[in-house]
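Asks: Test case, fold it:
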Amino acid sequence: MDATLLVKAAVLGIIEGLTEFLPVSSTGHLIIFGDLLNYTDDHSKVFKIVIQLAAILAVCWDYRAKIAEVVGGLGSDRNAQRFSFNLIVAFLPAAVLGLMFYKIIKGYLFNPLTVAGALVVGGFLILYIERRAYHPRLETVDEMGWKEALKVGFAQSLAMFPGVSRSGATIMGGLLFGLSRKAATEFSFFLAIPTMLAATAYDVYKNWALLKMDDLPVFAVGFVFSFIAAMVAVKAFIRFVSGHSFAPFAWYRIAFGLFVLLSWQMGWVSWNGE
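Replies: Below is the predicted model:
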């Protein structure tokens, strides 16, 4: 096994784990850094599915107590039933639109330059939302109704455009629709579980022929690093949002996106998505 390929797997695994649940677009970062590391072949498609699954499982582990409480209370607990219903309602817009536009999105939008543009635009939108008057009506995810959940679900569907950021769209949507920072962030994490599991399953189905046993060591390295990085990122992010705005992530998006566009314009990097 090529040691260089294992290093690439570790780097991309860390990037996926650190960015999946932050409002900076993990998909966008994987597209850009995958291109930069020259890991863009067919096997890389399956690799990205594997490390995304690792990030999902990290959140499942981190919120295992809440998940167990909801699952255990589905038969009798009204809060658990409402919470589950809200997740289903929020999941539907992206599920339906994703099935409708999967080929178009994968075929035309997955390149570094469109991602860079989306990072910049998304960064300015975060700054705009942060500067609005902020008066949360709902302090916890248990206080949400189906209308708020549906609105957040439509916000999440914007993240089908790579570079927008699924977590960024859902968190910012949550803030606009009256959720507290912590509630918006936690609902984004919970909504990621069915959304990303469904997307992962669909991607595996579409790329089943690319699965090879020879790739197992590379996938295993990426999986482990992604899982660990996601665990660290989720815990740190929850602590951060309790007392800070999302402006630092907005400025990071803008700076990173502009740097990618500048590197293309100046010819410093020959992006394959050009």
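Asks: going forward, measure contacts between C-alpha atoms and count neighbours the same way
Replies: Fine.
Asks: I figured V24 hits A159, correct?
Replies: No: the criterion here is Cα atoms under 8 Å, and V24 misses it with A159 at 11.0 Å.
Asks: Those two - which one has more neighbours?
Replies: Between V24 and A159, counting by other Cα atoms under 10 Å, V24 is the more crowded of the two (27 against 20).
Asks: ok, back up a step: hey, what's in contact with both of V24 and A159?
Replies: Each of S165 lies in contact with both V24 and A159 under the rule Cα atoms under 8 Å, 6 or more residues apart in numbering.
Asks: if I've got this straight, Q81 is in a helix?
Replies: Yes: assessed with DSSP: H, G, I helix; E, B strand; the rest coil, Q81 lies in a helix.
Asks: Surely it and G72 touch.
Replies: No: the criterion here is Cα under 8 Å, and Q81 misses it with G72 at 10.2 Å.
Asks: Mutual contacts of those two, please.
Replies: In contact with both Q81 and G72: no residue, using Cα under 8 Å, 6+ apart.
Asks: Which one's more surrounded, those two?
Replies: Set Q81 next to G72 and count neighbours by other Cα under 10 Å: Q81 wins out with 15 against 12.
Asks: Look up how far V71 lies from the more buried one.
Replies: Using Cα to Cα, to the nearest Å, one obtains 9 Å as the distance from Q81 to V71.
Asks: Can you tell me how far I15 is from V70?
Replies: In terms of Cα to Cα, I15 sits 30 Å off from V70.
Asks: Let's compare: structure for the following, please.
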Amino acid sequence: MDMILLLKALLLGVVEGLTEFLPISSTGHLIIVGSLLDYTDEHSKVFKIVIQFAAILAVCWFYRQRLVQVVSGLGHAGAERQFVGNILIAFAPALVLGVLFHHTIKTYLFNPFTVAAALIGGGLLILYIERQPRQPRFNTITDIGWREALKVGLAQTLAMVPGVSRAGATIMGGVVFGLSRSAATELSFFLAIPTMLAATVYDLYHARNLLTVADLPVFIVGFIAAFIAASLTVKILLRYVATHSFTVFAWYRIGFGVFVLVTAYTGLVNWN
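Replies: Below you'll find the model as predicted:
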């Protein structure tokens, strides 16, 4: 097995795990790092699906006790059923719009200028939101009603535009609609499970002809790296949001957006 290829898989797995749940666009980072590592062939597309699945499982593992509690309580009316209902309501807009516009978005919006504009615009929006005084009305996910869940779900659909960041859209959307930072972040994590799982299954189905046994070692290395990195990111982010704003991520997005434009203009990164 090519050790260089395994090292690339390791680095990309770490990048996926570190960026998937931060409001900084994991897609943009994977494009840049993949291009710099010269790992942009057809098999790399399947690899990115695999490491995204690893990130999903990391969230499931982190919240395993909560998920077991939710599943065991579904048979009884109460907070657990309301919790699942809120997640499903928030997931619905992305499911519907994803099915309708997935191909169009991949065809027309996947370019460096769209990504850069989304990164910079999203960064400016985060700065604006963070400067607005607001008092949270909901401190836990079970406190919110279906209207708030739907609003956050609609905010998540903005992440269909490359560079917006699913985590950024859901977290900041939650904050705008009255959730505390911690509750908005947790909602983003739980909402990621059905959203990313659906996207993974959909993409993997369409890329099934590219699956080969020879790629298995590369996939395993990337999967493990993404799982570990994502597990650490979730834990650290929850601690961070308890006492900090998202301003640092906003400035990072703006700087990263400028970097995208520079790499596209100079040809340093293959954005195709």
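Asks: Please state their TM-score.
Replies: Remark: TM-score between the superposed chains equals 0.97 [TM-score structural alignment, normalised by the length of the second structure]; 272 aligned residues with a Cα RMSD of 1.2 Å.
Asks: before we move on, the earlier item: of I15 and V70 of the first structure, who's got more company?
Replies: With neighbours defined as other Cα under 10 Å, I15 of the first structure and V70 compare such that I15 has more, 22 against 19.
Asks: And stretch 41-53 of the second structure, what's buried?
Replies: Judged by neighbour count (16 or more other Cα atoms under 10 Å), stretch 41-53 of the second structure contains these buried residues: S44, V46, F47, K48, I49, V50, I51, Q52, F53.
Asks: between these, which is nearest D215 of the second structure?
Replies: F47 (8.6 Å; Cα to Cα).
Asks: Just give the nearest non-adjacent residue to that closest one, would you?
Replies: Once flanking residues are discounted, F47 of the second structure sits nearest to F219: 6.1 Å by Cα to Cα, 6 or more residues apart in numbering.
Asks: quick one: buried residues of the helix or strand encompassing G122 of the first structure?
Replies: Using DSSP states H and E, G122 of the first structure sits within helix 112-130. For helix 112-130 of the first structure, a neighbour-count test (16+ other Cα under 10 Å) marks 112-124, 126-127, 129-130 as buried.
Asks: thinking again about what came up before, so where does the residue nearest to F47 of the second structure fall, helix or strand?
Replies: Judged by DSSP H and E, F219 of the second structure forms part of helix 216-241.
Asks: Next, the mean deviation of that helix compared to the first structure.
Replies: In the superposition with the first structure, the average deviation recorded for helix 216-241 of the second structure is 0.3 Å (mean Cα distance after the TM-score superposition for the first structure).
Asks: what separates the aligned partner of L74 of the first structure in the second structure from L150 of the second structure, distance-wise?
Replies: Matched across to the second structure, L74 of the first structure falls on L74, judged by TM-score structural alignment. Plainly put, L74 of the second structure is 21 Å away from L150 of the second structure if you go by Cα to Cα.
Asks: who has more neighbours, those two?
Replies: L150 (19 against 15).
Asks: In this structure that one contacts A94, no?
Replies: No: at 10.5 Å, L150 of the second structure and A94 do not qualify as touching, with contact defined as Cα under 8 Å.
Asks: from the buried residues of stretch 41-53 of the second structure, which is closest to F249 of the second structure?
Replies: Q52 (21.0 Å).
Asks: Now do the host helix or strand of that closest one against helix 216-241, angle only.
Replies: Element membership for Q52 of the second structure, per DSSP H and E: helix 42-62. Interaxial angle, helix 42-62 of the second structure versus helix 216-241 (axes from the mean of the first three to the mean of the last three Cα atoms, to 10 degrees): 50 degrees.
Asks: contacts for the helix or strand just after helix 42-62 of the second structure?
Replies: Note on helix 42-62 of the second structure: by DSSP H and E, the next helix or strand toward the C-terminus is helix 64-72. For helix 64-72 of the second structure, contacts defined as Cα under 8 Å, 6+ apart pick out C60, E80, R81, F83, V84.
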